[in-house]
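J.: Show me the folded form of this:
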Amino acid sequence: MPHLPDTGYTPTPGELASIEEWFAEYDAASGRRDIERMADMAVFPLNLVSDDSAGDGASAQWDREQFVATMTHVMGDGADDITFESTRTPVFLTSAMVVVFTDSVMTMGDTEQRLRYADVLIKRDGKWAFQTMLQGGWGDNLR
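T.: Model (predicted):
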């Protein structure tokens, strides 16, 4: 195994804050079911990595149209707001690339769902955008 460097990229406090701000905005859009705004915050084609009900890994690339259609179907048009309580661990690869690991509780009405996922964000023109979503359970929707 190759020897890895002792340290990687160390983000500035401002860079860490910019990731927190990005997710606050994305979670707010998700809570409002503002799928178009969520799509505005992505880079297309968007990479998706998951597993399916058979336990096999799955991956796909979605264009904006597929993202909007699938997220509209998954999130529904319910009257209840969606809220998120999340703990995020950003791992910066460079000042323009970050992998963010998230443990979250999503609440919709009286229903809570625990989620664990990761996102790869890249910075373009000084703004963060997500480019890859990694989360279990989506694989049957990717084929």
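
J.: Could you use CA atoms for every contact and neighbour count after this?
T.: OK.

J.: The residue nearest to Phe130 when sequence neighbours are not counted: how many residues sit nearby?
T.: Distance criterion Cα to Cα, 6 or more residues apart in numbering; nearest residue to Phe130, sequence neighbours excluded, is Leu121 at 4.1 Å. The local packing of Leu121 (other Cα atoms under 10 Å) involves 25 other residues.

J.: Same question for the one 4 residues further on.
T.: Residues contacting Asp125 under the criterion other Cα under 10 Å number 6.

J.: Could you also give me the structure for this second sequence? I'd like to compare it with the first:
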Amino acid sequence: MDEWFRRYDALAEAGDVAGTADLAMFPLNTVTDDGAGQGSARQLDRAAYLEMMGGVLAGGGGDLTMESRRTPYFLTGSLVVVFTDAEFTVDGAKQRVRYADLLVKSDGQWRFQTMVQGGWGGQAG
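T.: You can find the predicted model right below:
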């Protein structure tokens, strides 16, 4: 898991949205809420993921660094839920976040299939 996330983080820090999409299993589930506490869930195909994450990873235009502490919980040998506490720094501004991912091992490769993080509801239209 550590090596998989090092790879994902390097792609994300480089703004390589297509590279992160190559590590996903589509359709990809996203679960979030908004500022009013309204929860939502949706499925993304690759094109929708590229559009959404393009604005997040590539659209910031600033210097991005990430520090993450991850705790995996293996449900089976091919299913793992990973809880992450992270700090993102963009152009010197720091933001702390907590999120969870469900990864699935298919054809010998780990792929993220579900992303859960609060606060994206206003962007998940």
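
J.: re the thing from before, what helix or strand is the residue nearest to Phe130 of structure 1 on?
T.: strand 111-124 (DSSP states H and E).

J.: Give me the mean distance between that strand and structure 2.
T.: For strand 111-124 of structure 1, the mean deviation from structure 2 after alignment is 0.5 Å (mean Cα distance after the TM-score superposition for structure 1).

J.: Relative to structure 2, which residues correspond to the next helix or strand after that strand?
T.: Of the helices and strands lying after strand 111-124 of structure 1 in sequence (DSSP H and E), the nearest is strand 127-135. Under TM-score structural alignment, the match for strand 127-135 of structure 1 in structure 2 covers residues 109-117.

J.: Average separation of that stretch from the aligned part of structure 1, please.
T.: Stretch 109-117 of structure 2 sits 0.3 Å off on average (mean Cα distance after the TM-score superposition for structure 1).

J.: May I see the buried residues of that stretch?
T.: Residues of stretch 109-117 of structure 2 classed as buried by neighbour count (16 or more other Cα atoms under 10 Å): 110-117.

J.: what does stretch 76-96 of structure 2 give?
T.: Applying 16+ other Cα under 10 Å to stretch 76-96 of structure 2 flags 79-84, 86-89 as buried.

J.: For Thr114 of structure 2, give me its contacts.
T.: Contacts for Thr114 of structure 2 (Cα atoms under 8 Å, 6 or more residues apart in numbering) come out as 28-31, 101-103.

J.: so what's the corresponding residue of structure 2 for Asp56 of structure 1 closest to, chain neighbours aside?
T.: By TM-score structural alignment, Asp56 of structure 1 lines up with Gln38 in structure 2. Using Cα to Cα, 6+ apart and skipping the chain neighbours, the partner closest in space to Gln38 of structure 2 is Gly121 (7.6 Å).

J.: need the longest helix for structure 2.
T.: helix 2-13 (DSSP state H).

J.: how many other residues sit next to Pro90 of structure 1?
T.: Pro90 of structure 1, neighbours per other Cα under 10 Å, totals 19.

J.: in structure 1, which residue is closest to the centre?
T.: Asp119 (4.3 Å; Cα atoms, centre = their mean).

J.: which residues touch the closest residue to that one other than its chain neighbours?
T.: Nearest non-adjacent residue to Asp119 of structure 1, counting by Cα to Cα, 6+ apart: Met133, 4.7 Å away. Each residue near Met133 of structure 1 by Cα under 8 Å, 6+ apart is listed here: 46-49, 117-120.
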